[in-house]
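K.L.:
no sequence for this one, just the structure:
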């Protein structure tokens, strides 16, 4: 039996927001994996440790959750007035595919820091002390994101006192601006792909619900918690330990994807797990977060719970937070109504790990809602850097 040797590839393991992922420079990848296709996907699957029928990703860098089964490929930008091109791959855990259909907002917080430290940002743009503004071209969704990365003594500052619920230790604050976050040029059409801020949504053999379908940050389906039998205060185990509930959410998500025009047949949703997201909202209530922290109703404008890759997320996906902020800014959406209605430029919402504030400004032009920018703060830091090793056979 011929045994292929292992190859090593320069990589950095980073936390960004409440996610972790393996970061690569495009030109550090094997030549065969520098272009989209089967070889690239095989390589990233093997790096992360998928597909794993045990669901643990023991033989790879993944952490067996949607938040830790992620890869990022960066290159000096080919776009005018941008510093870096950012490509995100969400790696399935127990299946053999990489989903390239959307962005990761949490890992976006680490993109600027990685780009600076890896020489992808021109040296004359990096101050000795202060904030370095990194213009990011998000290739998955063809959008501009701006990261404001703190610099101390010419180096990326990673430590600080900024606390982010869902992350154990404080770190330096990185402010992220998502410009023109509505995916109005992407498949699925306008910011509200059905043309309505609220629809009556019929899911065969499940029920009929009110729903807000929105393309902003990431395509998202918002439901009212009480209409699907929840309070909005649920933690991960309340839903993830219930296979029937997860199957029900997946069916709702599949039919929602079709209604949004993202797929032609509900069966296609199985190969598009990263998008759309599904979330449910509720009016503020007291609850205890997963850390034991008590969240008071007066601390938040609304409650939101969201699922990612088929499971309730432990905190909130960054892109879903953009969708929340955008929907909250548009009067009449389910998110806006849960927050009390009216005009809003920012909301603080409760999630399973605590709270998060996100801002967005909405304007109506020619009868269509538009959001020019959504803003939130995250943190990021390098966890490990060096090389990952994978069997050479993945390049065949």
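P.N.:
Yep, it's here. Note that the coordinates shown come from a computational prediction; the quantities given were computed from them, not determined experimentally.
K.L.:
only C-alpha atoms from now on, for both contacts and neighbour counts.
P.N.:
Noted.
K.L.:
and stretch 354-368, what's buried?
P.N.:
354, 355, 356, 357, 358, 359, 360, 361, 362 (16 or more other C-alpha atoms under 10 Å).
K.L.:
presented hereafter is structure B, for comparison with structure A:
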């Protein structure tokens, strides 16, 4: 019996924010995978090690969590006044599908660095020292993101003293601007898809809950922690070790997705795990983070816990942080009320690993809220570069 040989594909393994993923240049992929479709998805699944019924991704590059089961494809931008096109694929761990429905805000921090180092940014735009402004076209959601990447002696500076809760070691700070982050009506309607800042979400056998539905950064459902039986100080194990709680959150998420107009029937939620996100908020309280850091009630404006791919996130998704900052800037949302209400341009929120500050500029134009941009800082670092190998019959 003969077996297919392995083929190798140029790739870079990078940390961006509190996530890790495998990065590819589009033209380094096999020709059949340079277009969206079955072959591309099969390759990415095999690279990451999915589907894995054991949930460990031992036979691939994935790390058995939503934060580490990620892929990125980059190319010189086809959009005017942009440097790089950024396509993100969230790979399911135990199922054979790749979710292309949203962005990864954390890995966005690594996109600029990869683009500079791999010739996707014109050399004339790259300073010897200082900050390189990389104009990113986020192809999943059709939005512009600006990354300010530090340069030293003509190379991307990755080391530094910027500390990010949820990441063990300090690194160089990368400031990211998400321009016009709210939905423009292409997927699920406007920024507030129901037209309301707060709705009632009714879920059979679970009850009715106040909810803020928002399309900003990523479609997100915000709930009040106390209303669903939590304090807002929970760490990962409290939620992720409770199968009934996870099933309940997924059921609420599915009904919320229908109410947001993202899906027509709750059965479709299984194939759309990446979006919408579901999160719960509360007023500031003292708690001990997962790294044993003591967070006082004075350290934050509010507390937020968010789920990604069916599990409580160990810190906070970057795109969900954009949604938090945007909702906090608009008086009357559940996020804004948890932060004390009123107008604000930035919030510091507590998450399981610590705290994070995010800013957003919101204005009321003709009775409609418009968010010009959201800003946050992240860091990024190359972990390994070279080739990934997969069996050749993956392309069949």
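P.N.:
Cool, got the structure. Just so you know, these numbers come straight off a predicted model, no measurement behind them.
K.L.:
got a TM-score for the pair?
P.N.:
Put the two chains on top of each other and the TM-score (TM-score structural alignment, normalised by the length of the first structure) is 1.00; 396 aligned residues with a C-alpha RMSD of 0.4 Å.
K.L.:
re the thing from before, go through the buried residues of stretch 354-368 of the first structure and say which is closest to residue 300 of the first structure.
P.N.:
residue 355 (7.3 Å; C-alpha to C-alpha).
K.L.:
is it true that that closest one lies in a strand?
P.N.:
Yes. Residue state for residue 355 of the first structure (DSSP: H, G, I helix; E, B strand; the rest coil) corresponds to a strand.
K.L.:
now it: how far from residue 140 of the first structure?
P.N.:
Distance from residue 355 of the first structure to residue 140 of the first structure, counting by C-alpha to C-alpha, to the nearest Å: 28 Å.
K.L.:
with adjacent residues omitted, what lies nearest to the most centrally placed residue in the first structure?
P.N.:
For the first structure, the residue nearest the mean C-alpha position is residue 104 (3.2 Å; C-alpha atoms, centre = their mean). Distance criterion C-alpha to C-alpha, 6 or more residues apart in numbering; nearest residue to residue 104 of the first structure, sequence neighbours excluded, is residue 319 at 6.1 Å.
K.L.:
what's the burial count for that neighbour?
P.N.:
By other C-alpha atoms under 10 Å, the residues close to residue 319 of the first structure number 24.
K.L.:
that one: helix or strand, and which one exactly?
P.N.:
helix 318-328 (DSSP states H and E).
K.L.:
can you name the element that comes right after that helix?
P.N.:
Next element after helix 318-328 of the first structure (DSSP H and E): helix 334-338.
K.L.:
and that following helix, how far from the second structure on average?
P.N.:
By mean C-alpha distance after the TM-score superposition for the first structure, the fitted helix 334-338 of the first structure averages 0.1 Å away from its aligned residues in the second structure.
K.L.:
so which elements touch that helix?
P.N.:
strand 218-224, strand 277-282, strand 302-308, helix 318-328 (3 or more C-alpha pairs under 8 Å, 6 or more residues apart in numbering; DSSP states H and E).
K.L.:
quick one: the helices in the stretch 151-300 of the second structure?
P.N.:
Counting by DSSP state H, counting those that start in this stretch, the stretch 151-300 of the second structure has helices at residues 236-240, 243-260.
K.L.:
so which of these is the most packed in?
P.N.:
helix 243-260 (a mean of 19; mean count of other C-alpha atoms under 10 Å).
K.L.:
which bit of the first structure covers that helix?
P.N.:
Helix 243-260 of the second structure lines up with residues 243-260 of the first structure when matched by TM-score structural alignment.
K.L.:
got the contact list for that stretch?
P.N.:
188, 193-194, 201, 203, 206, 213, 221, 239-240, 263-270, 275-278, 310-311 (C-alpha atoms under 8 Å, 6 or more residues apart in numbering).
K.L.:
among those, which lie within strands?
P.N.:
201, 203, 213, 221, 277, 278, 311 (DSSP state E).
K.L.:
quick one: the fifth one from residue 78 of the first structure, how far?
P.N.:
Going back to what we said before, that points to residue 277 of the first structure. Distance, residue 277 of the first structure to residue 78 of the first structure, by C-alpha to C-alpha: 29 Å.
K.L.:
related to what we said a few turns ago, contacts for the helix holding residue 319 of the first structure next, please.
P.N.:
Against helix 318-328 of the first structure from outside (C-alpha under 8 Å, 6+ apart): 17, 103-106, 178, 181, 214-220, 277, 306, 333-337, 339, 344-347, 358-362, 371, 374-375.
K.L.:
going through these, which ones are buried?
P.N.:
17, 103-106, 178, 181, 214-220, 277, 306, 333-337, 339, 344, 346-347, 358-362, 371, 374-375.
K.L.:
mind listing what residue 39 of the second structure touches?
P.N.:
Counting by C-alpha under 8 Å, 6+ apart, residue 39 of the second structure has contacts 32, 33, 394, 395, 396.
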